[in-house]
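Engineer: Please work out how this folds:
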Amino acid sequence: MLENIKMVVFDMAGTTVDEQNVVYKTLHKALNAHGVAVDLNTVLRIGAGKEKHQAIKDVLVEFKSNKLGESEAIFEEFKRMLDEAYENLEVKPIKGVENVLLNLRQKGIIVVLNTGYNRQVAEKLLEKLAWDKNIHYDMLLTASDVEKGRPHPEMIHKAMEAFNITNARFVLKAGDSAIDIEEGKNANCGVTIGVLSGAQTKEQLEAQKPDYILLSLSELV
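Structural biologist: Below is the predicted model of the structure:
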């Protein structure tokens, strides 16, 4: 699986980080608070892995909601609620994943973390985990660092460019949502992996035909 791989690009929440789905639970609450009667499973199905303002808009479009004009207000409410939720939240790595990151870097494989969160949220997660750049990972890329969010491959292309990797077949992409797999396929990654440690089910991941589906990233090495 890791043969010829020079770089791995791992999603954060549900893939490397266990934050008890707090982001999607908060997104769900923010939508409900604005009168959008959507359940959590639907939010996970539509929004998992996406930049969060886009996720809100996609939920509203799917529900043919008349609240589309309020998407910015819902997003601002979501960010406020999320800051509050994060203050007391215990964040920990998915079991075994920290060792995977350290082992990959020891083998000389570049580790990139990428996420549909903005940089502020992602850095807060890393701070809570006490993960350090150049020890646990080589680069962090977030939705606010690019013009086009997932499933567009801009984050992966940006990472490749930063480390002078010109051929995506040397890149492995792993994540817990179908949009992670789609992002990897759109970038022509050599290996795409779905993991069952996060937001979506095996059936939802299989829709994008990943090369492998693992219980978690701890099975990678």
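Engineer: switch to C-alpha atoms for all contacts and neighbour counts from now on
Structural biologist: Noted.
Engineer: Tell me where the chain has strands.
Structural biologist: For the chain, strands defined by DSSP state E occupy the ranges 7-11, 17-18, 92-93, 110-114, 139-141, 171-175, 191-195, 212-214.
Engineer: Please identify the deepest-packed of these.
Structural biologist: Highest mean neighbour count among the strands of the chain (mean count of other C-alpha atoms under 10 Å): strand 171-175, with a mean of 29.
Engineer: For that one, which helices and strands make contact with it?
Structural biologist: Here strand 171-175 touches strand 7-11, helix 178-186, strand 191-195, going by 3 or more C-alpha pairs under 8 Å, 6 or more residues apart in numbering; DSSP states H and E.
Engineer: which stretch among those comes nearest L82?
Structural biologist: Across the helices and strands packed on strand 171-175, L82 has its closest neighbour in strand 7-11 (19.0 Å, C-alpha to C-alpha).
Engineer: other SSEs contacting the closest one?
Structural biologist: Using 3+ C-alpha pairs under 8 Å, 6+ apart: strand 7-11 touches strand 110-114, strand 171-175.
Engineer: Show residues contacting the last one.
Structural biologist: With C-alpha atoms under 8 Å, 6 or more residues apart in numbering as the contact definition, strand 171-175 has outside contacts at 5-12, 14-15, 180-181, 184, 189-195.
Engineer: any idea how far E90 is from H34?
Structural biologist: 27 Å (C-alpha to C-alpha, to the nearest Å).
Engineer: With G108 instead?
Structural biologist: Computed with C-alpha to C-alpha, the distance linking G108 and E90 is 31 Å.
Engineer: sorry, back to before: which one of the helices and strands packed on strand 7-11 lies closest to A143?
Structural biologist: Closest among those, using C-alpha to C-alpha: strand 110-114, at 8.1 Å.
Engineer: quick one more, to check against the first:
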Amino acid sequence: MSNLYSATPSASTKSPVQAIVFDWAGTIVDFGSFAPTSIFVEAFRQGYDFDITLAEAREPMGIGKWDHIKAVGHLPAVAQRWEKQFGRTMTDSDIDQIYATFMPLQKAKVADHAEPILNAIDVVNGLKQQGIKIGSCSGYPREVMDVLIPAAKDYGYEPDYIVATDDLSQGGRPAPFMALKNMIELNVTCVGACVKVDDAAPGIEEGHNAGMWTVGLLLSGNEAGLTLEEYQAADEATLNAARERAREKLGKASPHYLIDTINDLPSVICDIEKRLGAGERP
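Structural biologist: As a prediction, this is how the structure comes out:
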């Protein structure tokens, strides 16, 4: 699919959309969201010699990483195997140990997954040229973001503001606080003129809770779970099956729009602009 921003719009074209808040892995960088999921599998293995599947690691994606580990441990199949292996349920101390194992592994690997997704830089730069501010937030903690941010910058991605999941004390997704912190720092005057873009349900719910338009990504992120190579080689039947897997999960969060990747975002923004012009709000 061609990028709608390949022809650079006039810098004088001012959009009624004030800001867009992007997630990171599976949305802007790391096609398939493999950096966090593969490291969760490894952290469980190294921390406790306990195996989880990649699908189990993906299940609660979008929330903070400590809470993510806890949520994986509470999955019925995982909890059953844990109790069989250790003779007890998972405790907060277990989660602390897995998290402590996870952090250095994630920091060591996250820069390897910093490559932007499918015209992401062109799309973001086109949005900026329309006067739209670019915010971002992530389920990654700050110490991981401090590795990812400069790696992504080397590829040309530089949002106007960034919030990590542990930057705020009020709690992560699906609560709206990371998105709203972006609004404050970007000097946004109307959250109803802003958009949240994410590949996971908690991030879409975050956008709803913040009062924004929401866009879910079907094929580039966690729910489809395709590598870039698998995506590029897939026939339409394979892509449709992946879309339906993702649609079933993301649809529960009721996004205003569902698209394949960020490459399809410009047409969505055009539609939101029309709806804002007609007086609609999220």
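Engineer: picking up where we left off before, could you dump the helices and strands packed on strand 171-175 of structure 1 into TSV with distance to I46 of structure 1 added?
Structural biologist: Converted to TSV, these look like this (distance: least, C-alpha to C-alpha, whole Å):
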stretch	distance to I46 of structure 1
strand 7-11	17
helix 178-186	10
strand 191-195	17
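Engineer: wait, which of the ones you listed is closest to N41 of structure 1?
Structural biologist: helix 178-186 (14.3 Å).
Engineer: so the closest one corresponds to what in structure 2?
Structural biologist: Here helix 178-186 of structure 1 aligns to structure 2 at residues 201-209, judged by TM-score structural alignment.
Engineer: mean deviation (superposed) between the matching stretch and structure 1, please.
Structural biologist: Taken over the aligned residues, the distance from stretch 201-209 of structure 2 to structure 1 averages 0.8 Å (mean C-alpha distance after the TM-score superposition for structure 1).
Engineer: what packs against the strand or helix carrying G47 of structure 2?
Structural biologist: Per DSSP states H and E: G47 of structure 2 is located in helix 34-48. Judged by 3+ C-alpha pairs under 8 Å, 6+ apart, the packing partners of helix 34-48 of structure 2 are helix 54-58, helix 92-109.
Engineer: Pretty sure V163 of structure 2 sits against I134.
Structural biologist: No. Under the criterion of C-alpha atoms under 8 Å, V163 of structure 2 is not in contact with I134, lying 11.9 Å apart.
Engineer: just to revisit the earlier point, ok, which of the helices and strands packed on helix 34-48 of structure 2 comes nearest M183 of structure 2?
Structural biologist: Per C-alpha to C-alpha, nearest to M183 of structure 2 of the helices and strands packed on helix 34-48 of structure 2: helix 92-109, 27.7 Å.
Engineer: Distance from that closest one to the middle of the chain?
Structural biologist: 20 Å (C-alpha atoms, centre = their mean, to the nearest Å).
Engineer: Could you tell me which residues within it count as buried?
Structural biologist: Using 16 or more other C-alpha atoms under 10 Å as the test for burial, helix 92-109 of structure 2 gives 94-95, 98-99, 101-103, 105-107, 109.
Engineer: G211 of structure 2 versus the closest residue to E273 of structure 2 other than its chain neighbours, what's the distance?
Structural biologist: Closest residue to E273 of structure 2 apart from its sequence neighbours, by C-alpha to C-alpha, 6 or more residues apart in numbering: P16 at 6.0 Å. When distance is defined by C-alpha to C-alpha, P16 of structure 2 is 16 Å away from G211 of structure 2.
Engineer: What number of residues are in the vicinity of the aligned partner of V61 of structure 1 in structure 2?
Structural biologist: Aligned by TM-score structural alignment, V61 of structure 1 pairs with H74 of structure 2. Using other C-alpha atoms under 10 Å, H74 of structure 2 has 15 other residues around it.
Engineer: now swap in the one 3 residues further on and tell me
Structural biologist: For A77 of structure 2, the number of neighbouring residues by other C-alpha under 10 Å comes to 12.
Engineer: Next: S197 of structure 1.
Structural biologist: Neighbour count for S197 of structure 1, taken as other C-alpha under 10 Å: 22.
Engineer: And for N4 of structure 1?
Structural biologist: 12.
Engineer: and what of I46 of structure 1?
Structural biologist: For I46 of structure 1, the count of nearby residues is 17 (other C-alpha under 10 Å).
Engineer: Likewise for the one 4 residues further on?
Structural biologist: The local packing count at K50 of structure 1 equals 21, with neighbours defined by other C-alpha under 10 Å.
Engineer: what does the one 10 residues further on give?
Structural biologist: When neighbours are defined as other C-alpha under 10 Å, L60 of structure 1 has 20 of them.
Engineer: Which residue, other than its chain neighbours, is closest to it?
Structural biologist: Take L60 of structure 1 and drop its neighbours on the chain: the residue closest to it by C-alpha to C-alpha, 6+ apart is L68, 5.9 Å away.
Engineer: what about that neighbour, distance to E182 of structure 1?
Structural biologist: L68 of structure 1 is 26 Å from E182 of structure 1, by C-alpha to C-alpha.
Engineer: Show me which of the two is the more surrounded one.
Structural biologist: Using other C-alpha under 10 Å as the criterion, L68 of structure 1 and E182 rank with E182 on top: 22 against 16.
Engineer: Okay, buried residues for stretch 249-262 of structure 2 please.
Structural biologist: So, applying 16+ other C-alpha under 10 Å, buried residues of stretch 249-262 of structure 2: 249-251, 253-256, 258-262.
Engineer: In structure 1, what range does it match?
Structural biologist: Alignment of stretch 249-262 of structure 2 against structure 1: residues 204-217, by TM-score structural alignment.
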